[in-house]
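**Q** no sequence for this one, just the structure:
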């Protein structure tokens, strides 16, 4: 039996559906904040409330052999907390380690933690992608909290014998994606001209189905125990290429105007949005060679297949 936290979220919901599709006899426990939600047959909801340092996981962990921990206080653009780092630590570090300690006591064999590439940092230099066992350099409170959670989980694993697997995804996209990725699809669908036709950066992305496939692999693969993995689609794209291929997936040619990245960065700085320019113009590449070699894992979806799936999901929602 598998316990999934964050099961109503973007990744957690897709993981629940994948696990049930793979094996209809498999029992999946989902930790929920409140009751009243409907779930497919074979999915057992357990109301535990919020992820906190004092949450009681006893009922949710009863009979569970593996945990996939997707729940977290996520990265937010405009954090209104008086002390953002402390709040991230309270939920993402203390809340996570509280769950892990109780899982170990309950006899859970493997704990899969969905972390973030922000643990490695925010940007890479050409030809120097992040590596799973490379230097850690988180720059914001969210990334710091994920790094500290990873460190605490490894300590718990060493002390208790519970196997810990850490997965650090970059930007995840797919049906139902929100935020900036959805905004880009909306702009393309409406035919809005975008000043992003001359960007030559390189960024790694991961389709939702690819991330879920790796999580499922890490639940049972013997070589995954006590390892950290990076994940991507296996093909990096510039922002310009991403928009062009996203337009193809939507059936709407991207209307891109070639504007110098230096000018874009200058304008973004003048309007107080330097981070936006960094995401659009900067590079962030991940090396998934360890994931491929140790697990024999290959992303089941290509970039174009992932973009098509995301586009179909967006068009379905837009037609409602």
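**A** That came through fine. As the structure is a prediction and not an experimental result, all values here were calculated from the model.
**Q** switch to C-alpha atoms for all contacts and neighbour counts from now on
**A** OK.
**Q** tell me where the stretch 51-200 of the chain has strands.
**A** 66-69, 110-114, 163-168, 171-173 (DSSP state E, counting those that start in this stretch).
**Q** presented hereafter is structure B, for comparison with structure A:
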């Protein structure tokens, strides 16, 4: 039996991971600032303060074999911090490395770090996906902080023998997804016309269940130690295809108007939203060949199955 400490259990990914591993015969401790009604009854809660330089993890780490670190200061579209990079570093770099050092001292065997594809960069050339071994090119404070955390974790692994596993997901979707993906689901569900019927990009996505499955695989797989893995559903879609498949999952046709992507990018720039246009019209592909080869891992859910789950989650929330 393994004993796992999980951080970020109230978040989108951490919560799904907790529900998955709570079904297994695994001792699970959740590091949290407070009790939460959604925690399974068999999960032990260890109270911590905010994650940072001075956080004391001693009680939470006692007797643990594996740490799965999902907690982070997450990427936000409109960051109002006076110094966003410093704010991201305080949690995502300093807080993460403090936890990892204390984990190594406590005898933890493996540390799984949920990073981000933003470490690789923001955009790929069509047909030339990111790989796990590419030179990192983070562009924004969030991506920079995740990259610096990765570097620090590798140093700690080399110094202490702590096994570090790094997972870089692209956009994660599933029941309860928020932000732009939820907005697209809502627009398709309500039959709102969208000028996205002629987008010829390619983007990799990962269904929540697929990401959780890879994390679970990485907890025990002996070959996972000290590797960085990219993850996706294994099928890349254009924005147009994604919206069409969303429509199928929702049981209705997406109303798409074929507007050239250059016009969309120009319009978005004029209204001050160039980043949104890049996400809708640009490509971001990832190559998961290394993940498949080393771990023998395949995404258990297809894109269509993942979208069906996301659509079901949207319907449940919309009916409340």
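**A** Cool, the structure landed. Predicted model, so just to flag it, every value in this text is computed and none were measured.
**Q** turn the strands of the stretch 51-200 of the first structure into TSV, including distance to residue 185 of the first structure and mean neighbour count.
**A** As requested, the strands of the stretch 51-200 of the first structure are arranged in TSV below (distance: least, CA to CA, whole Å; neighbours: other CA atoms under 10 Å):
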stretch	distance to residue 185 of the first structure	mean neighbour count
strand 66-69	29	24
strand 110-114	26	25
strand 163-168	25	24
strand 171-173	11	20
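**Q** the helix ranked longest in the first structure corresponds to what range in the second structure?
**A** When the first structure is parsed with DSSP state H, its longest helix is helix 141-160. Counting by TM-score structural alignment, helix 141-160 of the first structure falls onto residues 141-160 of the second structure.
**Q** how close does that stretch sit to the first structure?
**A** For stretch 141-160 of the second structure, the mean deviation from the first structure after alignment is 0.3 Å (mean CA distance after the TM-score superposition for the first structure).
**Q** list the buried residues in that stretch.
**A** If you call a residue buried by 16 or more other CA atoms under 10 Å, then stretch 141-160 of the second structure has these buried ones: 141-150, 152-154, 156-157.
**Q** do stretch 116-133 of the first structure as well
**A** Result for stretch 116-133 of the first structure [16+ other CA under 10 Å]: buried residues 116-124, 129-132.
**Q** for stretch 286-298 of the first structure, same thing?
**A** 286, 287, 288, 289, 290, 291, 292, 295, 297, 298.
**Q** any chance of a markdown table for the buried residues of stretch 116-133 of the first structure, columns distance to residue 231 of the first structure?
**A** A markdown table is the format used below for these (distance: CA to CA, whole Å):
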| residue | distance to residue 231 of the first structure |
| --- | --- |
| 116 | 10 |
| 117 | 9 |
| 118 | 13 |
| 119 | 13 |
| 120 | 13 |
| 121 | 15 |
| 122 | 16 |
| 123 | 16 |
| 124 | 16 |
| 129 | 12 |
| 130 | 11 |
| 131 | 10 |
| 132 | 9 |
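**Q** which of the residues you listed fall within helices?
**A** Taking DSSP H, every one of those sits outside helices.
**Q** tell me the one of those residues nearest residue 254 of the first structure?
**A** Checking these against residue 254 of the first structure with CA to CA, the nearest one is residue 123 at 25.6 Å.
**Q** show the end-to-end separation of stretch 108-121 of the first structure, please.
**A** 31 Å (CA to CA, to the nearest Å).
**Q** show me the contact partners of it.
**A** Here stretch 108-121 of the first structure makes contact (CA atoms under 8 Å, 6 or more residues apart in numbering) with 61, 64-70, 100, 130, 134-139, 142-144, 146-147, 150, 162-170, 215, 218-219, 225, 230.
**Q** look up which helix or strand residue 305 of the first structure falls in, please.
**A** Assigned by DSSP states H and E, residue 305 of the first structure belongs to helix 303-319.
**Q** that helix vs the second structure, mean deviation?
**A** By mean CA distance after the TM-score superposition for the first structure, the fitted helix 303-319 of the first structure averages 0.5 Å away from its aligned residues in the second structure.
**Q** counting by contacts, list what that helix packs against.
**A** Here helix 303-319 of the first structure touches strand 171-173, helix 179-189, strand 205-207, helix 239-250, going by 3 or more CA pairs under 8 Å, 6 or more residues apart in numbering; DSSP states H and E.
**Q** have a look at how far, on average, the last one is from the second structure.
**A** Right, helix 239-250 of the first structure. Mean deviation for helix 239-250 of the first structure: 0.3 Å (mean CA distance after the TM-score superposition for the first structure).
**Q** enumerate every residue touching the spatially closest residue to residue 63 of the second structure that is not a sequence neighbour.
**A** Leaving out its chain neighbours, the residue that sits closest to residue 63 of the second structure by CA to CA, 6 or more residues apart in numbering is residue 3, at 7.2 Å. Applying CA under 8 Å, 6+ apart to residue 3 of the second structure gives the contacts 26, 27, 28, 29, 63, 64, 65, 66.
**Q** quick check on these: which are buried?
**A** Going by neighbour count (16+ other CA under 10 Å), the contacts of residue 3 of the second structure have 27, 28, 29, 64, 65, 66 buried.
**Q** closest one to residue 278 of the second structure out of the residues you listed, please.
**A** Closest to residue 278 of the second structure, out of all of these and judged by CA to CA, is residue 66, at 37.5 Å.
**Q** tell me the SS of residue 253 of the second structure?
**A** coil (DSSP: H, G, I helix; E, B strand; the rest coil).
**Q** the residue nearest to it when sequence neighbours are not counted and residue 240 of the second structure, how far apart?
**A** Leaving aside its sequence neighbours, residue 253 of the second structure sits nearest to residue 247 (CA to CA, 6+ apart; 4.9 Å). Applying CA to CA, the value for residue 247 of the second structure to residue 240 of the second structure is 11 Å.
**Q** can you show me the helices along the stretch 1-150 of the first structure?
**A** 10-22, 58-61, 84-88, 96-105, 141-160 (DSSP state H, counting those that start in this stretch).
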